[in-house]
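>>> Prediction below, plus the sequence it came from.
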Amino acid sequence: MSRLAGKTALITGSTSNIGRAIAEAYAAQGAHVVVSGRDDARAHEVVERIRAAGGRADYVRAELDGTPEASRALAREATAILGGRIDILVNNAGIFPPGTTLTVEEDTFDRVYAVNVKAPFFLTQTIAPAMIDAGGGVIINLGSWVARLSVPVGALYASTKGAMETLTRAWSAEFGPRGVRVNAISPGVIRSGDQAPGTRTPGDTMMHGTPAGRLGTPEAIAAAAVYLASDDAEFVHGTVLDVDGGRTGVAVIAEPVAARV
């Protein structure tokens, strides 16, 4: 059965990795999706993959720089392409420049908050009222495991994802009673789609000592996004769903010992 048949969806940052996997999964479940991002070549590849598989997809180029105008322009164009309504919004686009607290410059700070927090804030500000007027909708934000299990690098990025998880709960309180479900997914360490199989990275080390014991895949996040967008999650509000192989909640400190006879 198609869990999203007849639905429309806008996924930001959907030309690669997690966003691309969500767009493809939504289309496979019957949704008409708008792929958005800045890389025209990659975007057209995603759209063609979806169409070749029998799905419906279109591309809207978006430079989400944090200005209300940029977010409103994307919402306006996506709404027109999707026949006048957006049923599902996935706030996925984000940037993670390297650096520590001691090395981050002000322009980097402002840029990361603009893309990771301001852009989804103003996009939600624009789209949520239309969802309410249409009788309901779904908003899914992307958080991160580093928002709650701190590491000594990436404080700036982690703080933006903490902000998105907080906004998830705030928006759920604000919009939930008016028919718009708001939830978030907190991915663990995810293997890049262009990473060669068998290649070890620092991420593999981060997943050592977890129940999964390995990196996650974009498809695992996409499966969670399908669930949260579907009617199966109709009683789920204001939740941050950890899809992280147990990274934030569990520590495996020893190998299981066989029971003695």
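That came in fine, so what should we check first? Numbering: from 1, shown residues only.

>>> Could you use CA atoms for every contact and neighbour count after this?
Fine.

>>> Now do the contacts for residue 179.
Under the criterion of CA atoms under 8 Å, 6 or more residues apart in numbering, the contact partners of residue 179 comprise 132, 135-137.

>>> any idea which of the residues you listed has the most stuff around it?
The residue in those with the most neighbours, by other CA atoms under 10 Å, is residue 137 (28 neighbours).

>>> how close does that residue get to residue 111?
Taken as CA to CA, to the nearest Å, the spacing of residue 137 relative to residue 111 amounts to 29 Å.

>>> Kindly report the same for residue 11.
Counting by CA to CA, the gap from residue 11 to residue 111 is 20 Å.

>>> The two - which one has more neighbours?
Between residue 11 and residue 111, counting by other CA under 10 Å, residue 11 is the more crowded of the two (24 against 16).

>>> I'd assumed residue 36 was in contact with that one.
Yes - counting by CA atoms under 8 Å, residue 36 is a contact partner of residue 11 at 6.5 Å.

>>> mind listing the helices in the stretch 51-200 of the chain by residue range?
Under the criterion DSSP state H, counting those that start in this stretch, the stretch 51-200 of the chain carries helices at the ranges 68-81, 106-113, 119-134, 155-175.

>>> tell me the contacts of residue 110?
No contacts exist for residue 110 under CA under 8 Å, 6+ apart.

>>> alright, now check it against this:
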Amino acid sequence: MNDAESRGEWALVTGSTSGVGRETALRLAEDGYSIVVCGRDRDRAAETRKAVESAGGRAVDLVADFTDPASVRGFIAEMKEAVGDGTVEVLINNAGGGMFSPTEDTTEEMFDAAFNLNVKAPYLLTAAFAPAMAQRGRGAIVNVGSLGTTAATAGTSAFQAAKGALMMLTKSWAAEYGPRGVRVNAVEPGYVLTPLNEHVRHMYGGYLAGVPAGRGAEPGEVAEVIRFLVSPKASYVQGVTLPVDGGKNAVVPL
């Protein structure tokens, strides 16, 4: 039994019904954390919970729409009731997505949804759980961003602006909570081979040709980096945003 398991600690992984979030939840369960699984689809949330339990872990599954702040607040109350006296030691702000369209075609509703999902939901969750982590003097928060915050593409302005805000919050929260024992970091994945991205894979031929790794990332490869940032192995890592993009951010194609 490791420390997380012996202390009965919980890890909240948002968007953990598929892709990077699901793989992260399974790995943190292996490390002894009890897992709060959440997403918009009840059946997929239950499936991830069962996968954790089948591997010998403990989990609860909850449903929320993180584009709706009222749903986020309701989720926080429901989650606190579900974990009871358990302590939330890890927060993975993974749920995200974009409303991709040219700026002139992006409605105010689309813009608000992008910021609610990618900025306001992580903000509300951090405000709800980071203070207790700081009071205990330990905890880890990992925000999941996007390569789109370092290199722009046309037609994704609201999404990229929202993810850029989340990366700045990573630094702000490191300054705010780091001195009290809470490590806050972020990852910036490039193209990840998730079910969500499957239907647009044909659009990324030129992008992948410029990736030194020569391919997109498997969800588990991103999850392993998140797992590292949560672990004691990253005890002196704070306020960083780590690209997990196969080298795309490091090279200029000629």
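Thanks, I have it. This structure is a prediction, so every number in the text was calculated from the model and none was measured.

>>> Make CSV from the contacts of residue 179 of structure 1 and add distance to residue 2 of structure 1 to it.
CSV is the format used below for the contacts of residue 179 of structure 1 (distance: CA to CA, whole Å):
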residue, distance to residue 2 of structure 1
132, 24
135, 21
136, 19
137, 18
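
>>> tell me which of those residues is nearest to residue 27 of structure 1?
Nearest to residue 27 of structure 1 out of these is residue 137 (CA to CA; 17.1 Å).

>>> what do we get in structure 2 for the closest one?
The equivalent of residue 137 of structure 1 in structure 2 is residue 139 (alignment by TM-score structural alignment).

>>> residues contacting that match?
For residue 139 of structure 2, the contacting residues are 89-90, 130, 133, 181-183, by CA under 8 Å, 6+ apart.

>>> ditto for residue 154 of structure 2
Residue 154 of structure 2 neighbours (CA under 8 Å, 6+ apart): residue 102.

>>> residue boundaries of the strands in structure 2?
9-13, 34-39, 59-63, 87-93, 139-144, 182-189, 241-244 (DSSP state E).

>>> Can you add distance to residue 157 of structure 2 and give those back as CSV?
Listed next are these as CSV, based on distance: least, CA to CA, whole Å:
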stretch, distance to residue 157 of structure 2
strand 9-13, 26
strand 34-39, 25
strand 59-63, 28
strand 87-93, 21
strand 139-144, 18
strand 182-189, 17
strand 241-244, 20
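
>>> between those strands, which gets nearest to residue 214 of structure 2?
Evaluated over the strands of structure 2, closeness to residue 214 of structure 2 peaks at strand 241-244, with 13.4 Å, by CA to CA.

>>> what sits against the equivalent of residue 39 of structure 2 over in structure 1?
In structure 1, residue 39 of structure 2 lines up with residue 37, judged by TM-score structural alignment. Residue 37 of structure 1 is in contact with 12-15, 43, 60-63, 93, counting by CA under 8 Å, 6+ apart.

>>> rerun at 7 Å
12-15, 61-63 (CA atoms under 7 Å, 6 or more residues apart in numbering).

>>> What is the burial count for residue 117 of structure 2?
Per other CA under 10 Å, the neighbour tally for residue 117 of structure 2 reads 24.

>>> which position in structure 1 aligns with it?
That one, residue 117 of structure 2, aligns with residue 115 by TM-score structural alignment.

>>> what's the burial count for the closest residue to residue 71 of structure 1 other than its chain neighbours?
The shortest distance from residue 71 of structure 1 to any non-neighbouring residue, by CA to CA, 6 or more residues apart in numbering, is to residue 123 (4.8 Å). For residue 123 of structure 1, the neighbour count with other CA under 10 Å is 24.

>>> Over to the one 4 residues further on?
Using other CA under 10 Å, the number of residues around residue 127 of structure 1 comes to 22.

>>> Please apply the same query to residue 241 of structure 1.
Neighbours of residue 241 of structure 1 (other CA under 10 Å): 17.

>>> Please name the nearest non-neighbouring residue to it.
residue 185 (4.7 Å).

>>> Could you do residue 214 of structure 1 as well?
residue 207 (5.5 Å).

>>> Wait, that neighbour touches residue 213, no?
Yes - Residue 207 of structure 1 is within contact range of residue 213, at 5.4 Å (criterion: CA atoms under 7 Å).

>>> Looking at those two, which one has more neighbours?
Per other CA under 10 Å, whichever of residue 207 of structure 1 and residue 213 has more neighbours is residue 207, with 21 against 16.

>>> Aligned to that one, what sits in structure 2?
So residue 207 of structure 1 corresponds to residue 208, using TM-score structural alignment.

>>> And the closest residue in space to residue 138 of structure 2 that isn't next to it in sequence, how far from residue 134 of structure 2?
Nearest non-adjacent residue to residue 138 of structure 2, counting by CA to CA, 6+ apart: residue 181, 4.6 Å away. Plainly put, residue 181 of structure 2 is 6 Å away from residue 134 of structure 2 if you go by CA to CA.

>>> residues in structure 1 aligned with stretch 17-26 of structure 2?
Using TM-score structural alignment, the partner range for stretch 17-26 of structure 2 is residues 15-24.

>>> ok, residues contacting the matching stretch?
11-14, 33, 35-37, 42-43, 46, 50, 92, 192-193, 218-219, 221-222, 225.

>>> Of the residues you listed, just the buried ones, ChimeraX syntax please.
Restricted to buried positions by 16 or more other CA atoms under 10 Å, the ChimeraX selection for the contacts of stretch 15-24 of structure 1 reads:
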select :11,12,13,14,33,35,36,37,43,46,50,92,218,219,221,222,225
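
>>> Now that we have the contacts of residue 139 of structure 2, which of them are buried?
Buried residues within the contacts of residue 139 of structure 2, counting neighbours by 16+ other CA under 10 Å: 89-90, 130, 133, 181-183.

>>> From these, pick the one nearest residue 174 of structure 2.
residue 183 (6.5 Å).

>>> burial measure for the counterpart of residue 192 of structure 2 in structure 1, as a count.
The alignment partner of residue 192 of structure 2 in structure 1, by TM-score structural alignment, is residue 190. If you count neighbours by other CA under 10 Å, residue 190 of structure 1 ends up with 22.

>>> quick one: residue 190 of structure 1 from residue 212 of structure 1, how far?
For residue 190 of structure 1, the distance to residue 212 of structure 1 - CA to CA - is 12 Å.
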